[in-house]
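J.: Attaching a predicted model along with its sequence, questions to come.
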Amino acid sequence: MDSKHSMISLKKKLAGLLDMIPKQSEIIYADYPLYGNVGDLFIMKGTEAFFKENDIRVRKRWNPDNFPIGRKLDPNLIIVCQGGGNFGDLYPYYQGFREKIVQTYPDHKIVILPQSIYYQNEDNLKRTADIFSAHSNLHIITREKASYATAQAYFQNNHIKLLPDMAHQLFPIIPTQQPTGQKLRFIRTDHEANDELQRHAQAESYDWRTVLSASDRRTIAFLQTLNVLNKKAGNPLPIAFIWRKYSDYIINKAIRFFSRYKSVETSRLHGHILSSLLQKENTVIDNSYGKNANYYHTWMEGVPNTQIIRDALKKENLPAHM
């Protein structure tokens, strides 16, 4: 199977979401990302594209900073939470928000879109499992086999499924310019960086902070502040609409940036996925706890023009480390 058909196949697998969110459903999109992690914005855009393709009607779009927790919701609305890689104790703000949603709305169907699960502390994982097990109609979708194994072990009272990342819904993405550079090294610099595997990438490298200009970062900070003030005023301003328009600009900027290169070497999962959506040759470097390797081995192994940097000492594709 060539790269194009491999990516089409991954996109088609997302139709499995319709088992939980049927066509023409009415939903609350509970936690769209309003921040500068461009990978999460690709997830958001894929999610919105899925909603549109399947005539899923979004009644409200909120995020953790302005969701009116406690507001009574139409019991027929499905609450849908953003996918990504923040399910666990590395990002407690977002995990805490999901737990609060689950506790506050025990009678609503809640769907958590494809997530990677990782806990450093097993007690934190057990605490989440206790909260989630009390909800009879909670659907947890995982995006790779390691997270699926963790979910099966700890979330036995919930509905568990394995599907690819929502960004695959965006295939195909057409490069917006001819490449002028050979290899883009797109290397993360935060606490998920795997220093041992990234040592060889000493040449000039970039990250999402390179894609975003100082003006972009100021605009995002302004919208975040406005979003919090908007909640205090009862959410009269269409922040979600404004952000959708501005995030389109950021997404297009990222596509232009990647289009400039013939190939990509990256430790960002969505650097890998975006490169594959653009059908560029790419090499993925694992992150600090195996997320990238887990995803690669679950969905991308065998896709033409993709490979992973392996290390004999690195445990790959195992259930989340405790």
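T.: Here it is on my side, so go on. Please read these numbers as outputs of a predicted model, since none were measured by experiment.
J.: going forward, measure contacts between C-alpha atoms and count neighbours the same way
T.: Fine.
J.: wait, what's in contact with the closest residue to residue 243 other than its chain neighbours?
T.: Residue nearest to residue 243 in three dimensions, not counting chain neighbours: residue 34, with 7.3 Å by Cα to Cα, 6 or more residues apart in numbering. The neighbours of residue 34, taking Cα atoms under 8 Å, 6 or more residues apart in numbering as the test, are 63, 220, 224, 243.
J.: can you tell me how far the nearest residue to residue 14 once chain neighbours are set aside sits from residue 20?
T.: Excluding its sequence neighbours, the residue lying closest to residue 14 (Cα to Cα, 6+ apart) is residue 163, at 6.4 Å. With the distance defined as Cα to Cα, to the nearest Å, residue 163 ends up 12 Å from residue 20.
J.: So which of those two has more stuff around it?
T.: Counted by other Cα atoms under 10 Å, residue 163 and residue 20 do not tie: residue 163 has more neighbours, with 23 against 17.
J.: quick one, what contacts the more buried one?
T.: Each residue near residue 163 by Cα under 8 Å, 6+ apart is listed here: 13, 14, 16, 114, 141, 142, 143, 144.
J.: Show me which residues of stretch 123-136 are buried.
T.: Counting neighbours by 16 or more other Cα atoms under 10 Å, one finds that the buried residues in stretch 123-136 are 125, 128, 129, 132, 133, 135.
J.: alright, now check it against this:
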Amino acid sequence: MPELGDTERARGLAALRDRFDRALAAWLGDDRDVVILDYPNHDNVGDSLIWLGTRDSLRRLGVRVAYATSNEYLRPELVDRLAGLPVLFHGGGNFGDMWPATHTTRLEMIRRFPDRRVLLLPQSVHFEAPDGDRETVRTLTGHPDLTLFVRDEPSLSWATAAGVRAELVPDAAFATEPRRLPRPRGTGAVAVWRSDKEARPGQELGPAAAGLTRTDWPEDLAPARRAFMAAMRLHVLLRAPRGVRRAAVLACDLMAARELRRGIALLADAPVLVTDRLHGAVLGLMTGRTVCRVDNTYGKLAAVLDLWWPGEPAIATAATRAEAEAWAVGRAGAA
């Protein structure tokens, strides 16, 4: 029998799935075919979780993905062939100037398709440079039919001030079907720490304590990823006839599912998790773990988790990685 806390968590997740589905259904209206751009062809497991949540929601709504591709293999002329279909952009935390390559491509594609309905799936908006958002504001407000879904209130405030049509919507990861998310059955604790520029400085750690495993989403050049990239190159070479477009969508789905399984395996079946990755925390909560979070450089974790999962007893907060690891060791030892 599930414990009361597990039941309440499941109800909360079901409510978030439903809210995401309703927001997406309202935007889509009668459209039943879409294009999705910006497949996350990299090693951030959280982005694969976002992709799968989006795809699960579209399936529940009976919406087909006519074409999908990652930025490396994006050829706008192939999207041109699918005249009239709405264009969706993958959600996440790369909206702004911290990850400029992805954001620049996104803006280029928005300008390329002024005749399409465009939806930016739930984003966290963050600009480091003063006035670094000028081009973004011009591009978004200059499109005649664009909507920005945002996943936190600071991002909604930015959009409102900029005059961008926006709606507050849960992160797409929350829309993932529970069948994809096995619960932990082991013991101990795991720490998933960022090793990129979103990690707060001054977070050095000594040797890991007994019973604690440290990791991050690792780089992966396994045959499956090479096969994915070969499939995407082939679809460009063949100029994406209908059957090849379907194969490209399937390749994205299969690769994202593989990445999620790899991420779950990295959690080492431990019931206690500490992390400064938003989707490390989200994945931990969705799989029934107890989580302690340390925020990233601009407060992304608090902005999202406190909004959509307020007062959750399974979430603790620490100011530093060392503090979080001490909490995890104590929690795992008491279990």
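T.: That came in fine, so what should we check first? Please read all numbers here as calculations on a predicted model, not as lab measurements.
J.: that older thread, going by neighbour count, which of the contacts of residue 163 of the first structure are buried?
T.: The neighbour-count criterion (16+ other Cα under 10 Å) marks 14, 114, 141, 142, 143, 144 among the contacts of residue 163 of the first structure as buried.
J.: The second structure: which residue goes with the residue nearest to residue 243 of the first structure?
T.: With TM-score structural alignment as the criterion, the equivalent of residue 34 of the first structure in the second structure is residue 41.
J.: again with residue 69 of the first structure
T.: Aligned counterpart of residue 69 of the first structure in the second structure: residue 76 (TM-score structural alignment).
J.: Next: residue 57 of the first structure.
T.: Correspondence of residue 57 of the first structure to the second structure, assessed by TM-score structural alignment: residue 64.
J.: Its match and residue 247 of the second structure, how far apart?
T.: Counting by Cα to Cα, the gap from residue 64 of the second structure to residue 247 of the second structure is 13 Å.
J.: Mind checking which of those two has more residues around it?
T.: residue 247 (18 against 14).
J.: and residue 66 of the first structure, what does it touch?
T.: Contact analysis of residue 66 of the first structure by Cα under 8 Å, 6+ apart lists 227, 228, 230, 231, 235.
J.: Mind telling me what the fourth one corresponds to in the second structure?
T.: Under the alignment (TM-score structural alignment), residue 231 of the first structure pairs with residue 236 of the second structure.
J.: From what I see, its match and residue 72 are in contact.
T.: No. With contact defined as Cα atoms under 8 Å, residue 236 of the second structure does not reach residue 72; the gap is 10.5 Å.
J.: Please enumerate the helices of the stretch 151-300 of the second structure.
T.: For the stretch 151-300 of the second structure, the helices defined by DSSP state H, counting those that start in this stretch cover 153-162, 223-237, 242-266, 278-286, 300-308.
J.: can you list the residues that contact stretch 101-109 of the second structure?
T.: Judged by Cα under 8 Å, 6+ apart, the contacts made with stretch 101-109 of the second structure from elsewhere in the structure are 38, 71, 76, 89, 94, 95, 96, 97, 136, 139.
J.: and what of stretch 293-306 of the second structure?
T.: Counting contacts by Cα under 8 Å, 6+ apart, the residues touching stretch 293-306 of the second structure from outside are 124, 126, 151-154, 171, 198-200, 274-278, 281, 315-321, 324.
J.: Please indicate which of those residues are buried?
T.: Neighbour counting by 16+ other Cα under 10 Å classes 124, 126, 151-154, 171, 198-200, 274-278, 281, 315-318, 320-321, 324 among these as buried.
J.: To what extent is residue 154 of the first structure buried, counted in neighbours?
T.: For residue 154 of the first structure, the tally of surrounding residues (other Cα under 10 Å) stands at 16.
J.: who's in contact with it?
T.: For residue 154 of the first structure, the set of contacting residues under the criterion of Cα under 8 Å, 6+ apart consists of 125, 126, 129.
J.: Ok, residue 159 of the second structure next?
T.: Taking Cα under 8 Å, 6+ apart as the criterion, residue 159 of the second structure is in contact with 165, 166.
J.: just to revisit the earlier point, more neighbours: which of residue 236 and residue 72 of the second structure?
T.: For residue 236 of the second structure against residue 72, the residue with the higher neighbour count under other Cα under 10 Å is residue 236, and the figures read 18 against 15.
J.: Setting the sequence-adjacent residues aside, check what's closest to that one.
T.: The spatial neighbour of residue 236 of the second structure that comes closest, neighbours along the chain excluded (Cα to Cα, 6+ apart), is residue 73 at 6.9 Å.
J.: Also residue 38 of the second structure?
T.: residue 70 (4.7 Å).
J.: got it, and residue 152 of the first structure?
T.: Once flanking residues are discounted, residue 152 of the first structure sits nearest to residue 160: 7.0 Å by Cα to Cα, 6+ apart.
J.: residue in the second structure matching that neighbour?
T.: That one, residue 160 of the first structure, aligns with residue 166 by TM-score structural alignment.
J.: what sits up against stretch 147-157 of the second structure?
T.: When contacts are defined by Cα under 8 Å, 6+ apart, stretch 147-157 of the second structure is touched by residues 118-126, 164-171, 303-304, 307.
J.: coming back round to it: for the match of residue 57 of the first structure, which residues are in contact?
T.: Taking Cα under 8 Å, 6+ apart, we find residue 64 of the second structure in contact with 32, 33, 34, 58.
J.: So the second one sits against residue 68, correct?
T.: To tie it back to what came earlier, the one meant is residue 33 of the second structure. No. Contact status for residue 33 of the second structure versus residue 68: not in contact, 11.6 Å apart, counting by Cα under 8 Å.
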